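In: Quick check, what structure comes out for this input:
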Amino acid sequence: MTALSAQILEAAGRRTEGSLLAAKEFLALGKRDAVDQALRRLVSRGQLVKITRGRYALPVRSRFGTRPPAPELVMAHLMTELGEQLVSSGVAAANALGLTTQMPVQQTFLSRTRSRKRYCFGKQEISLRQAPRWQFLLSDRPAGQAIRALAWLGPDEAGAALPKLRQALPTAEWEALLTVRAELPIWLVELLNEQEAEGARG
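Out: Okay, here's the model as predicted:
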């Protein structure tokens, strides 16, 4: 291993799981071509994982073997780097809340801005998809997940899921969901109002 590769690995090892490395960070150690070559060699040896163009991360090693860093942790670091909010998709939120057993092969995170970038984590691929502002309300709180889950289910299926969702959410999260309903689409506001009325009658 070259001294440059060793220095890159040493720097990567001081970071937390999911931290992203960029070639420009290491230009003080060598010329750009040399840095790029060192990064490619580290990837080919399995000592780094290429996440997307120009971005790398350290794989996680344990007694069970080696795996790419957790996508959620990489996305959290990416959110800081890009200075924008990223949240899990509606189907992922619905799965987390027990409203569906479906999980897509390709995981998607929602972004406020248009992006066509894809991120690779071994055999798993993650993409960013632009979504409206209201799907970012309450962020990754359970109430925020509920908003995105209902959006994914759509007007035809969300109504049937609401009773189960209300039982699954802690009272404080259900109340938080109701506090932002004025910012939600009309169809979703009407369903929430109907569910609230049924709860009051019960």
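In: switch to C-alpha atoms for all contacts and neighbour counts from now on
Out: Noted.
In: residues in contact with residue 146?
Out: 93-94, 97, 165, 177 (CA atoms under 8 Å, 6 or more residues apart in numbering).
In: Quick check: which element contains it?
Out: Using DSSP states H and E, residue 146 sits in helix 142-153.
In: Please compute how far that helix lies from its chain's middle.
Out: 15 Å (CA atoms, centre = their mean, to the nearest Å).
In: Please provide the structure for the following sequence as well, for comparison with the first:
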Amino acid sequence: MRYYLMQSVEDKIEKVIKSKQRGTLFFTNDFMTYGSAKAIQKALERLTNKGGITRVTRGIFVRPEISKYVGEVLPTAEEVAQGIAKRDKIKIVPTGVSALNKLGLSTQVPLKLVYLTDGAPREIKIGNRIIKLKRTTPKNLLAKGKTSSLVIQALREIGQQGTKEELKHRIIKLLKKETRKNLEHDLPLAPVWIRKIMQEAL
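Out: Presented below is the predicted three-dimensional model:
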């Protein structure tokens, strides 16, 4: 009887997973209505062993995309961070080297991705990379523009002294692609010296 119940939980979970697109992230909590925490954990272990899903990190799984060249394609650490934000209904904003990298201002791929958040602070290990969620004040999460939000965080990382003329020109060029409405909204949220650079884009 116990084995049947576990099989039933596994079948239900497998059905849900197969109904989703490859590349979709799944969290253990997604299946809480199907049985006890122990039964769900066992079912996910069995599905992982069967090859239907791959464990990304503790409590997070994926039905991986398959490439004919490299086989399984697992989600990036950035995609996992976005998945966690969506699940927990929290805001996250890339900071430091991550912000510079996303803007194309640095080729350095950080092993530690630091995000500002209004959620609980924590660290999640994904392979050899770490996602760090760092709690911050609401003001730091109010920016509406995707580019302007990244620019504010990237320039904070570089600092006023490190922001040379050539870099300013590249940033202004990026900011000009931002909608005027978003840029005007985000101006007051930036420190004064960053605000001056953003104003030049207007």
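In: Report the TM-score for the pair.
Out: After superposition, the two chains reach a TM-score (TM-score structural alignment, normalised by the length of the first structure) of 0.73; 193 aligned residues with a CA RMSD of 3.3 Å.
In: Among the contacts of residue 146 of the first structure, name the buried ones.
Out: 93-94, 97, 165, 177 (16 or more other CA atoms under 10 Å).
In: State which strand of the first structure is the longest.
Out: strand 124-130 (DSSP state E).
In: Mean deviation, that one versus the second structure?
Out: Strand 124-130 of the first structure, aligned to the second structure and superposed, deviates on average by 2.7 Å (mean CA distance after the TM-score superposition for the first structure).
In: Centre of the chain to that strand, how far?
Out: Distance, centroid of strand 124-130 of the first structure to centroid of chain: 8 Å (CA atoms, centre = their mean).
In: Check stretch 59-76 of the first structure too.
Out: The answer for stretch 59-76 of the first structure is 14 Å, by CA atoms, centre = their mean.
In: go on, stretch 3-13 of the first structure?
Out: The answer for stretch 3-13 of the first structure is 28 Å, by CA atoms, centre = their mean.
In: and if you look at stretch 3-12 of the second structure?
Out: 32 Å.
In: residues in contact with the longest helix along the first structure?
Out: Looking across the first structure with DSSP state H, the single longest helix is helix 186-201. By CA under 8 Å, 6+ apart, the residues outside helix 186-201 of the first structure that reach it are 150, 155, 158-159, 162-163, 178, 181-182.
In: Same check on stretch 136-144 of the second structure?
Out: 91-93, 116-118, 149, 182, 185-186, 189.
In: Which ones among those residues map onto strands?
Out: Going by DSSP E, the strands hold 92-93, 116-117 from those.
In: Mind picking the two most distant members of those?
Out: 93 and 117 (6.6 Å; CA to CA).
In: circling back: helices or strands up against the longest strand of the first structure?
Out: strand 107-111, strand 118-121 (3 or more CA pairs under 8 Å, 6 or more residues apart in numbering; DSSP states H and E).
In: residues of the shortest one that come out buried?
Out: It stands for strand 118-121 of the first structure. Per 16+ other CA under 10 Å, strand 118-121 of the first structure contains these buried residues: 119-121.
In: got it, and stretch 140-147 of the second structure?
Out: Those buried within stretch 140-147 of the second structure under the rule 16+ other CA under 10 Å are 140-141, 143, 145, 147.
In: Likewise for stretch 102-117 of the first structure?
Out: Neighbour count says stretch 102-117 of the first structure has 107-112 buried, by 16+ other CA under 10 Å.
In: And the residue nearest the centre of the second structure?
Out: residue 81 (2.6 Å; CA atoms, centre = their mean).
In: Please say which position in the first structure that residue maps to.
Out: Using TM-score structural alignment as the criterion, residue 81 of the second structure maps onto residue 75 of the first structure.
In: Am I right that that match is in contact with residue 85?
Out: No: counting by CA atoms under 8 Å, residue 75 of the first structure stays clear of residue 85, with 9.8 Å between them.
In: which other helices and strands contact the strand or helix carrying residue 4 of the first structure?
Out: Using DSSP H and E, residue 4 of the first structure sits in helix 3-13. Helix 3-13 of the first structure sits against helix 32-44, with contacts defined as 3+ CA pairs under 8 Å, 6+ apart.
In: The same query, at a cut-off of 10 Å, please.
Out: Judged by 3 or more CA pairs under 10 Å, 6 or more residues apart in numbering; DSSP states H and E, helix 3-13 of the first structure is in contact with strand 21-22, helix 32-44, strand 55-57.
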